[in-house]
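Chemist: Structural data only, the sequence is not supplied:
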């Protein structure tokens, strides 16, 4: 250990300092934007899941299953290689254009295709888990609360907004905090260095095999099927194991 020396001057100045600063700013922006977007998406999913129309409930449930059971990195690849190229050219030109708010440090940019796709990927991924936490919080609200609100003449929307959702938020706030913190930790995937390396590696694979995207699609489908099977098995195991306690 006597030969080990940590050069703090080298870390805190020059390119390393720029990388650290860019990573910190990138994480902060992704966390703030992702948390806001994920919260809005989660509320929209909750509205769909509590709809009186079965088709809307099934749609929301399907969205949650897909984004919850698919690996995050695969989702980010989907946004980057499938969704981003399909955007209108004017949108893609705006993303890659120079803006006063874009530069971070050492040439890194907060607005780039990588940042844009990581933001969308993390937002939808987190929204699926937030929606599940909120749904659990809603289920913990006594049924009498909704009945009392209806008896006072409140509409279904007002009952959900003013009575049920605030209580659901209180019930689920602690696990929701965990999801927001998880978003912050996962934002490392969106770093200017890490994500660029991943994309570069994928481009190298494409140079040898033009079917790389198809391979990712198949892998996504397999992960999704595996996640659904595991979820069903664990659900049945839990019902079989604990049904006697709930009776």
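Modeler: Cool, the structure landed. This one's a predicted model, so the numbers in the text were calculated from it and none came from an experiment.

Chemist: going forward, measure contacts between C-alpha atoms and count neighbours the same way
Modeler: OK.

Chemist: right, and residue 60 touches residue 50 too?
Modeler: No. At 9.4 Å, residue 60 does not count as touching residue 50 under the criterion of Cα atoms under 8 Å.

Chemist: residues touching residue 123, list them.
Modeler: By Cα atoms under 8 Å, 6 or more residues apart in numbering, the contact set of residue 123 is 34, 35, 37, 38, 41.

Chemist: that older thread, out of residue 60 and residue 50, which sits in the busier spot?
Modeler: residue 60 (22 against 15; other Cα atoms under 10 Å).

Chemist: what's the spacing between that one and residue 26?
Modeler: From residue 60 across to residue 26, the span is 30 Å (Cα to Cα, to the nearest Å).

Chemist: Then residue 178?
Modeler: From residue 178 across to residue 26, the span is 20 Å (Cα to Cα).

Chemist: So for these two, which sits in the more crowded spot?
Modeler: More crowded of residue 178 and residue 26, by other Cα under 10 Å: residue 26, with 23 against 12.

Chemist: just checking, that one touches residue 111?
Modeler: No. Shown here, residue 26 and residue 111 do not form a contact pair, counting by Cα under 8 Å, at 9.7 Å.

Chemist: Helices along the protein, start to end?
Modeler: Secondary structure of the chain by DSSP state H: the helices cover 8-11, 15-49, 54-69, 72-78, 84-86, 89-96, 113-139, 143-151, 156-158, 165-186, 194-208, 212-246.

Chemist: Run the chain-centre distance for the fifth one.
Modeler: In terms of Cα atoms, centre = their mean, to the nearest Å, the centre of helix 84-86 is set 19 Å apart from its chain centre.

Chemist: And it, what's buried?
Modeler: Using 16 or more other Cα atoms under 10 Å as the test for burial, helix 84-86 gives residue 84.

Chemist: Put this next to the previous one:
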């Protein structure tokens, strides 16, 4: 005899209506937020209104119409051409590109140097370990402004003049900066650059695939050699497809300076080395603390699998330390980018330097500074977004 189970129908609970009332906790929180936003908006409105009124009373012009006028001053270092009719848009673009150049190169070099020093803090060699420790303690505790001035004095006072420049082949180092050969840019170089970027992307995808293969099978695929083959091979293929141009623009000693080729100015080198050495000391401590956060059992487990110390560090320790390293590393990248504004102290024409000159010529202080603030805010948000994406992709996935 079958038994029939009766399931009692339960009424579907009705969704609770949200009521904005002072008697409810949720209602009070909404009211507090509305009041806070309205207060901040009112404060900003009053500040802008009073500023504009005071400027009108004193006959001070306002607005961004000056950006379309010729800027009329010389820029010592630029990545894009300009002439006497170039507008302030061009001037700010030059400053932005100069800032990006020192920030991007500085971040790459500081990351490499800081990682090597941080890993070196765990070296079994006593001398190497103490040198890394001394580097961190020295450069971390000397103000960045003072370091920039010291490097600038080295490049402008200690190095020889261009007539007696230190030479190695077609490379020159003197008070005039660092001069080096540069290819005569043609289609082949453009295609080679595209191939290089494609090789970097391809090597990154291959490294991720090799890492997943290692996690599943325990078999390690060669990553370094394959990555180098992809990068070099695709760049070489692009160069050959563009006609394999071989022309080089070589630097030579002229009458007053080293001419031709490409060069890094002493201001750029002083700023770059100061930012790199200073930031690398903090990155080294971040790497050291991240490695220290990995338990000793992980090292022992890697050793029991027959991994060498180098393999253990690269395959076991550093991947786990990344979750501790990346968040503070993002702050150091932001600090390096913002510290580049100190370039004005040594005469490097970065964004802040261009803005200061523009301010002195036009008197548009608020407008010039607002452009600088907007640019640095945008760069900081982009850097944070990129590092947050990298942090999410590097997070350890639970099985």
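Modeler: Okay, I see it. Just so you know, these numbers come straight off a predicted model, no measurement behind them.

Chemist: Fetch the TM-score of the aligned pair.
Modeler: The TM-score (TM-score structural alignment, normalised by the length of structure 1) is 0.68; 189 aligned residues with a Cα RMSD of 2.8 Å.

Chemist: between the helices of structure 1, which gets nearest to residue 1 of structure 1?
Modeler: Among the helices of structure 1, the nearest to residue 1 of structure 1 by Cα to Cα is helix 8-11 (17.0 Å).

Chemist: In structure 2, point out the residues matching that closest one.
Modeler: On structure 2, the counterpart of helix 8-11 of structure 1 by TM-score structural alignment is residues 64-67.

Chemist: Contacts for that stretch next, please.
Modeler: For stretch 64-67 of structure 2, contacts defined as Cα under 8 Å, 6+ apart pick out 87, 88, 89, 362, 367.

Chemist: And residue 236 of structure 1? What does it align with in structure 2?
Modeler: Per TM-score structural alignment, residue 236 of structure 1 is not aligned with anything.

Chemist: Residue 236 of structure 1 and residue 224 of structure 1, how far apart?
Modeler: 18 Å.

Chemist: now swap in residue 196 of structure 1 and tell me
Modeler: 26 Å.

Chemist: Who has more neighbours out of these two?
Modeler: For residue 196 of structure 1 versus residue 224, the count of surrounding residues by other Cα under 10 Å is larger for residue 224: 19 against 14.

Chemist: Residue 157 of structure 1 corresponds to which position in structure 2?
Modeler: Correspondence of residue 157 of structure 1 to structure 2, assessed by TM-score structural alignment: residue 310.

Chemist: same question but for residue 43 of structure 1, I mixed them up
Modeler: Matched by TM-score structural alignment, residue 43 of structure 1 corresponds to residue 115 in structure 2.

Chemist: Without its sequence neighbours, what residue ends up closest to that match?
Modeler: residue 284 (5.7 Å; Cα to Cα, 6 or more residues apart in numbering).

Chemist: correct me, but the one you found touches residue 137?
Modeler: No. Using Cα under 8 Å, residue 284 of structure 2 makes no contact with residue 137, being 10.6 Å away.

Chemist: between those two, who's got more neighbours?
Modeler: Ranked by neighbour count (other Cα under 10 Å), residue 284 of structure 2 and residue 137 place residue 284 first, with 28 against 14.

Chemist: Can you name the residues that contact the equivalent of that one over in structure 1?
Modeler: Applying TM-score structural alignment, one finds that residue 284 of structure 2 aligns to residue 131 in structure 1. By Cα under 8 Å, 6+ apart, the residues touching residue 131 of structure 1 are 42, 43, 45, 46, 64.

Chemist: Which pair of these spans the longest distance?
Modeler: Between any two of the contacts of residue 131 of structure 1, the greatest separation by Cα to Cα is 12.3 Å, found for 43 and 64.

Chemist: ok, these two, which is more surrounded?
Modeler: Set residue 43 of structure 1 next to residue 64 and count neighbours by other Cα under 10 Å: residue 64 wins out with 22 against 17.

Chemist: surely that one meets residue 128?
Modeler: Yes. With contact defined as Cα under 8 Å, residue 64 of structure 1 and residue 128 form a contacting pair (4.8 Å).

Chemist: Return the residues in contact with residue 118 of structure 1.
Modeler: 76, 79, 187, 189, 190.

Chemist: Selecting buried members of those residues in PyMOL, what would you type?
Modeler: Buried members of the contacts of residue 118 of structure 1, defined by 16+ other Cα under 10 Å, are picked up in PyMOL with:
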select buried, resi 76+79+187+189+190
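
Chemist: between the contacts of residue 118 of structure 1, which is closest to residue 216 of structure 1?
Modeler: residue 76 (11.2 Å).

Chemist: distance of the closest one from residue 114 of structure 1?
Modeler: Residue 76 of structure 1 is 9 Å from residue 114 of structure 1, by Cα to Cα.

Chemist: and if you look at residue 56 of structure 1?
Modeler: Per Cα to Cα, residue 56 of structure 1 is found 32 Å from residue 114 of structure 1.

Chemist: Neighbour count: those two, which is higher?
Modeler: Each of residue 56 of structure 1 and residue 114 has its neighbours counted (other Cα under 10 Å); residue 114 has more, 22 against 16.

Chemist: thinking that one is in contact with residue 80, fair?
Modeler: Yes. Judged on Cα under 8 Å, residue 114 of structure 1 makes contact with residue 80 at a distance of 7.1 Å.
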